[in-house]
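Participant: need a 3D model of the sequence below.
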Amino acid sequence: MNRRNFIKQSGLAATAAVMPVLPFDWKNKDTSIGLQLYSISPSLSDDFEGNIAKVAELGYTHVESAGYNKKERTLYNRSAREYRKIIRANGLQPISAHVRFSPEEAAPLLDDFATIGVKYVVWPSVHGGFRKSADGYRRAAAQMNTVAAQARERGIRFGYHNHNFEFQAIDGKIPYDILLENTDPELVFFQMDLGWLVKGGFQPQDYFRKHQGRFPLWHIRDVNDDGKSVPVGSGKLDFHSIWSQRELAGYELGMVETQQRKTSPLNDIKQSIHYLKTEIIK
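Facilitator: Below you'll find the model as predicted:
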């Protein structure tokens, strides 16, 4: 083994030593489907406990939160412990969380998510100030490396979630490529939003091949020809082809995300998991 490979293998071993064991059977990991709770935010505002129970009834096994209040240190107006209790009481795992924060804000926030039992904390996007230039995206990548190191100290993995704007060239570069190239692959993973990437004019499989193993979490989103988010299976994404490349991606868990609706948002997530369970993840 040469020196370069030895260092790489040693680094991977050190990372594995601090990474948490996820709370479900990895032999059956491909059958587990999570939900990004943003999809049903209107319903959660009306009846949080009742609608979390409905999510479990539909067959989802994990949930991903959105909307952490950094000032109050609450999720859905509940403390970390209260949120965890409700989620777990319904047989769900509070596996991941979307929250945007700076390195200076990281410590108490990560402590709260460690209390909940979150295994993945994800930046949902980079703020507008970073989006003005290629150098701005490089600065964002540097911050990701910093907060990822803080997360790892708490047994949490840190990642980044894309929209479609990361695929619009700036200064001759694709911003998503800048982020991938300037983040430490042993610290920062990428939660690929399949639908937004396709809306941006690219194909997930190409990124899986080029950056193997960097996409353990997916947002399973579908879009129509107009780029609008639709229930999974009713848009233009070729989920059979994407699913066949999951090993290249390093796939561990998929999170359904659908368009947020004011009326009957549960219908979209019901249709989505039915399609996945009957047509893709058999």
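
Participant: CA atoms for contacts and neighbours, from now on please.
Facilitator: Noted.

Participant: and the strands in the chain?
Facilitator: Using DSSP state E, the strands of the chain run over 33-36, 62-66, 68-69, 74-75, 93-98, 120-123, 157-161, 188-193, 217-220, 222-223, 229-230, 253-256.

Participant: show residues contacting the third one.
Facilitator: To tie it back to what came earlier, the one meant is strand 68-69. 74, 75, 76, 98, 99 (Cα atoms under 8 Å, 6 or more residues apart in numbering).

Participant: make CSV from those and add neighbour count to it.
Facilitator: As requested, the contacts of strand 68-69 are arranged in CSV below (neighbours: other Cα atoms under 10 Å):
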residue, neighbour count
74, 18
75, 20
76, 17
98, 22
99, 17
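
Participant: quick one, what contacts the closest residue to residue 200 other than its chain neighbours?
Facilitator: For residue 200, ignoring the flanking residues on the chain, the nearest one in space by Cα to Cα, 6 or more residues apart in numbering is residue 164 at 4.7 Å. Taking Cα under 8 Å, 6+ apart, we find residue 164 in contact with 196, 197, 198, 199, 200.

Participant: next one: residue 178
Facilitator: 134, 137, 138, 141.

Participant: what subset of those is buried?
Facilitator: Taking 16 or more other Cα atoms under 10 Å as the criterion, what is buried in these is 134, 137, 138, 141.

Participant: the last one contacts residue 182, doesn't it?
Facilitator: Think residue 141. Yes. Residue 141 lies in contact with residue 182 (Cα atoms under 8 Å); the separation is 5.8 Å.

Participant: can you give me the helices for the chain?
Facilitator: In the chain, the helices defined using DSSP state H lie at 3-18, 41-46, 48-57, 80-89, 106-116, 134-152, 175-182, 194-199, 204-210, 239-244, 246-249, 265-275.

Participant: now those as a markdown table including distance to residue 259?
Facilitator: Output for the helices of the chain, formatted as a markdown table (distance: least, Cα to Cα, whole Å):
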| stretch | distance to residue 259 |
| --- | --- |
| helix 3-18 | 35 |
| helix 41-46 | 10 |
| helix 48-57 | 16 |
| helix 80-89 | 22 |
| helix 106-116 | 25 |
| helix 134-152 | 27 |
| helix 175-182 | 23 |
| helix 194-199 | 11 |
| helix 204-210 | 20 |
| helix 239-244 | 18 |
| helix 246-249 | 24 |
| helix 265-275 | 8 |
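
Participant: this one next, for a side-by-side:
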Amino acid sequence: MTRPISVQLYTVREPLAADRDTVLRRIAEIGYRAVEPFDPMADPKGFREVADGLGLSVSGTHAYALLDREPAEVFDAIATIGTDKVILPAGIAHEEFTTRDGLQRAADLLNGLSEQAARHGMRIGYHNHWWELEPRVEGRHAIEVLADLLAPEVFLEIDTYWAAVGGADVPALLGRLSDRIEALHVKDGPGVKGEPHTAVGTGVMPVPEILAAAPGAWRVVELDECATDIFTALADSHAYLTSLESS
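Facilitator: Next up is the predicted model:
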């Protein structure tokens, strides 16, 4: 694994809103060398300056703003923060993942955004939750059918925890989607909806097997809600993932 371990900044959204620079410094001090923003519109120039000063690269960014802002404005902000990977993390109705026609509409949306992104030298990706895994369409998890309908340049960021909650054998799923996956959200916890997450390596997720199934993907730590101090959990997650890489 040559890419640095990243962290999705939604994990620290509350302290980030209060003091962005201090939070980014704490993340760098833990040992992370990359971050994944969730709102590229929030002072992109200032963010880039602070990240550069801390030696933090940007592994990609979530960009829900593409659904309600002028796309060119969003792509300009993303260029400023310093990545070409633009990930839609939600915004498609859950019902669209229950039928092939709905999946075709979802693919059409993503493919259209991909065409726009290409004009800015960027690529579009999609990030799952459980509702793209729970429905079975044509005998497969809905996200697998979606992948077949996406343009070749559209990639997937598989949230491994939500994939498991949605009923997937995650290592097997990653194997089947390997040519599409460029990033993984790595998280841990009890594996059920509505319960807080824990540091990676302390829950039910088979993390070593998951990472082995997608060896070239970015590892992006994300803890949506955490049962412990969030910075302690991030430090423990980084230490665990680093130990796996060195073993």
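
Participant: superposed, what's their TM-score?
Facilitator: Put the two chains on top of each other and the TM-score (TM-score structural alignment, normalised by the length of structure 2) is 0.88; 241 aligned residues with a Cα RMSD of 2.3 Å.

Participant: picking that back up, among the buried ones among the contacts of residue 178 of structure 1, list the two that are farthest apart in space.
Facilitator: 134 and 141 (10.7 Å; Cα to Cα).

Participant: trace residue 133 of structure 2 over to structure 1, please.
Facilitator: Using TM-score structural alignment as the criterion, the counterpart of residue 133 of structure 2 in structure 1 is residue 167.

Participant: tell me how far that match lies from residue 138 of structure 1.
Facilitator: Distance, residue 167 of structure 1 to residue 138 of structure 1, by Cα to Cα, to the nearest Å: 15 Å.

Participant: so who does the counterpart of residue 193 of structure 1 in structure 2 touch?
Facilitator: Taking TM-score structural alignment, the alignment pairs residue 193 of structure 1 with residue 159 from structure 2. For residue 159 of structure 2, the contact set (Cα under 8 Å, 6+ apart) comprises 127, 128, 129, 184, 185, 186.

Participant: let me know the closest of those to residue 77 of structure 2.
Facilitator: Distances from residue 77 of structure 2 to the contacts of residue 159 of structure 2, taken by Cα to Cα, are shortest for residue 127, at 20.0 Å.

Participant: quick check, that closest one in contact with residue 157.
Facilitator: Yes. Residue 127 of structure 2 is in contact with residue 157 according to Cα under 8 Å; the separation is 4.8 Å.

Participant: burial count for residue 105 of structure 1?
Facilitator: Per other Cα atoms under 10 Å, the neighbour tally for residue 105 of structure 1 reads 12.

Participant: give me the aligned partner of it over in structure 2.
Facilitator: So, by TM-score structural alignment, residue 105 of structure 1 is matched to residue 70.

Participant: and residue 121 of structure 1, what does it touch?
Facilitator: Contacts of residue 121 of structure 1 by Cα under 8 Å, 6+ apart are 96, 97, 98, 99, 113, 156, 157, 158, 159.

Participant: same question, residue 224 of structure 1
Facilitator: Residues counted as contacts of residue 224 of structure 1 (Cα under 8 Å, 6+ apart) are 230, 234, 235, 236.

Participant: apply 7 Å and report the result again.
Facilitator: Counting by Cα atoms under 7 Å, 6 or more residues apart in numbering, residue 224 of structure 1 touches 230, 235, 236.

Participant: contacts only, for the first one.
Facilitator: Residue 230 of structure 1 is in contact with 222, 223, 224, 258, 259, counting by Cα under 7 Å, 6+ apart.

Participant: give the contact list for the second one.
Facilitator: Residue 223 of structure 1 makes contacts with 195, 229, 230, 235, 236, as judged by Cα under 7 Å, 6+ apart.

Participant: now do the equivalent of it over in structure 2 against residue 212 of structure 2, distance only.
Facilitator: Alignment note (TM-score structural alignment): residue 223 of structure 1 maps to residue 189 of structure 2. As for residue 189 of structure 2, its distance to residue 212 of structure 2 is 19 Å (criterion: Cα to Cα).

Participant: need the nearest residue in space to residue 203 of structure 2, chain neighbours excluded.
Facilitator: Counting by Cα to Cα, 6+ apart, residue 203 of structure 2 lies nearest to residue 189, which is 4.2 Å off, once chain neighbours are set aside.

Participant: same check on residue 30 of structure 2?
Facilitator: residue 235 (5.7 Å).

Participant: test my guess that that neighbour contacts residue 28.
Facilitator: No. Look at residue 235 of structure 2 against residue 28 with Cα atoms under 7 Å: they stay out of range, at 10.3 Å.

Participant: joint contacts of these two?
Facilitator: Residues touching both residue 235 of structure 2 and residue 28 (Cα under 7 Å, 6+ apart): none.

Participant: ok, back up a step: and which of the contacts of residue 164 of structure 1 is nearest residue 266 of structure 1?
Facilitator: Closest to residue 266 of structure 1, out of all of these and judged by Cα to Cα, is residue 196, at 21.2 Å.

Participant: residue contacts, that closest one?
Facilitator: Counting by Cα under 7 Å, 6+ apart, residue 196 of structure 1 touches 163, 164.

Participant: same thing with residue 120 of structure 2?
Facilitator: residue 75.

Participant: ok, the equivalent of it over in structure 1 to residue 252 of structure 1 distance?
Facilitator: Residue 120 of structure 2 maps onto residue 154 in structure 1, with residues paired by TM-score structural alignment. From residue 154 of structure 1 over to residue 252 of structure 1 the distance is 20 Å, taken as Cα to Cα.
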